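Trainee: With the sequence up front, the predicted model follows.
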Amino acid sequence: MIHFVLLISRQGKVRLTKWYSPYPQKERTKVIRELSGLILPRGPKLCNFVEWRGFKVVYRRYASLYFCMCINQDDNELEILEIIHHYVEILDRYFGSVCELDLIFNFHKAYYILDELLIAGELQESSKKTVARHIAAQDSLVETAKEQASSLSNIIAEATK
């Protein structure tokens, strides 16, 4: 089971967090600080698994972002590396070569994509096409809602003249 997902920049700024196990806010801050100090200084030739507090943290660096997932001791690290890569590929497909700024300005989309992949800390959908289809449907619903809100506000503006 995945306990939490963190996306951290090389400077130590948190870009995305998703918690699947209950952690109080104070503990979350402490975890992020601890893991940033543990993972960021590691060299590129070191392995992508770190034992931490009785768990394993699996991470992978893509450009300026570290994608980290905390798992149980007996879970498969290579499977988690694949899940991280799968998530990055879907982000790349959606944003067209995803970068840190895409995640900063469109964090809600990054969360939505993550929610399509993982539910309760377990891989839910392994098909990139299915995830892309769900995201496209979500985007179309948002556009329809914006159009309806715009036309409704035009009707109200006309009626109040």
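Mentor: Great, that's in hand.
Trainee: all contacts plus neighbour counts: C-alpha atoms, from now on.
Mentor: OK.
Trainee: ok, which stretches of the chain are helices?
Mentor: Applying DSSP state H to the chain gives helices spanning 25-39, 77-95, 100-105, 107-117, 128-159.
Trainee: Throw these into JSON lines and include distance to C47 and mean neighbour count, thanks.
Mentor: Shown next, in JSON lines, are those (distance: least, Cα to Cα, whole Å; neighbours: other Cα atoms under 10 Å):
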{"stretch": "helix 25-39", "distance to C47": "11", "mean neighbour count": "14"}
{"stretch": "helix 77-95", "distance to C47": "11", "mean neighbour count": "17"}
{"stretch": "helix 100-105", "distance to C47": "23", "mean neighbour count": "14"}
{"stretch": "helix 107-117", "distance to C47": "24", "mean neighbour count": "17"}
{"stretch": "helix 128-159", "distance to C47": "27", "mean neighbour count": "12"}
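Trainee: this is the comparison structure:
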Amino acid sequence: MIHFVILINRQGKVRLTKWYSTYAQKERSKVIKELSGMVLSRGPKLCNFIDWKGYKVVYRRYASLYFCMCIDKEDNELEVLEIIHHFVEILDRYFGSVCELDLIFNFHKAYYILDEVLIAGELQEPSKKTIARLIAAQDSLVETAKEQAGSISNIISQATK
């Protein structure tokens, strides 16, 4: 099981977090600070697995972002590396060569994509095509809602004149 997902940049700024296990806010801040220090200080030739407080942290760097996932000791690290890669490929398809700014300005989309990939710390959908189809459906629903909201506000503004 994945306990949490953290995306940090090379300066240690958090770009996305998702917690699947219960942590108090103070604990979360402490975990993020501790893990970001550990991950950022590791050399590029070291392995992508860290033993941490009875868990394993699996991370992978893509451009300026580190994708970190905390798993149980018994879980397969290579499978988690594949889940990270799967998530990044889906982000790449959606944003067209995803970068840190995409995650900053479209964080709600990144969270939605992560929710399509993982539920309760387990892989939900391995098919990139299915996830792309679900995201496209969500985008069309949002556009429809925006159009309806725009037409309703136009009706209200005309009625109040």
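Mentor: Looks like it arrived, so ask away. Predicted model, so just to flag it, every value in this text is computed and none were measured.
Trainee: Compare the helices of structure 1 and give me the one nearest L46 of structure 1.
Mentor: Closest approach to L46 of structure 1 among the helices of structure 1 (Cα to Cα): helix 25-39, 10.3 Å.
Trainee: Return the distance of the residue lying closest to I83 of structure 1 once chain neighbours are set aside relative to V131 of structure 1.
Mentor: Leaving out its chain neighbours, the residue that sits closest to I83 of structure 1 by Cα to Cα, 6 or more residues apart in numbering is L123, at 7.7 Å. Counting by Cα to Cα, to the nearest Å, the separation of L123 of structure 1 from V131 of structure 1 is 12 Å.
Trainee: how far away is the closest residue to G121 of structure 1 other than its chain neighbours from E89 of structure 1?
Mentor: In this structure, G121 of structure 1 finds its nearest non-sequential neighbour in I2, 4.4 Å apart by Cα to Cα, 6+ apart. Distance, I2 of structure 1 to E89 of structure 1, by Cα to Cα: 19 Å.
Trainee: Same check on P44 of structure 1?
Mentor: 21 Å.
Trainee: likewise P41 of structure 1?
Mentor: Taking Cα to Cα, one finds P41 of structure 1 at 25 Å from E89 of structure 1.
Trainee: try L152 of structure 1
Mentor: L152 of structure 1 sits 38 Å away from E89 of structure 1, going by Cα to Cα.
Trainee: for R15 of structure 1, same thing?
Mentor: R15 of structure 1 sits at a distance of 17 Å from E89 of structure 1 (criterion: Cα to Cα).
Trainee: now do V14 of structure 1
Mentor: Distance from V14 of structure 1 to E89 of structure 1, by Cα to Cα: 20 Å.
Trainee: What of S150 of structure 1?
Mentor: 34 Å.
Trainee: Next: Q73 of structure 1.
Mentor: Between Q73 of structure 1 and E89 of structure 1 the computed distance is 26 Å (Cα to Cα).
Trainee: same question, L38 of structure 1
Mentor: Separation of L38 of structure 1 from E89 of structure 1 (Cα to Cα) stands at 26 Å.
Trainee: Repeat that for K146 of structure 1.
Mentor: Distance, K146 of structure 1 to E89 of structure 1, by Cα to Cα: 29 Å.
Trainee: next one: S64 of structure 1
Mentor: 16 Å.
Trainee: Likewise for K128 of structure 1?
Mentor: Per Cα to Cα, K128 of structure 1 is found 8 Å from E89 of structure 1.
Trainee: and if you look at I113 of structure 1?
Mentor: Distance check for I113 of structure 1 against E89 of structure 1: by Cα to Cα, it reads 11 Å.
Trainee: on that earlier part again, shared neighbours, L123 and V131 of structure 1?
Mentor: Counting by Cα atoms under 8 Å, 6 or more residues apart in numbering, the shared contacts of L123 of structure 1 and V131 are L117.
Trainee: Centre-most residue in structure 2?
Mentor: The centre of structure 2 sits closest to L114, judged by Cα atoms, centre = their mean, with a distance of 4.9 Å.
Trainee: Contacts only, for that one.
Mentor: F87.
Trainee: Go again with 10 Å.
Mentor: Residues near L114 of structure 2 by Cα atoms under 10 Å, 6 or more residues apart in numbering: V5, L16, K18, F87, V88, I90, L91, H108, L123, Q124.
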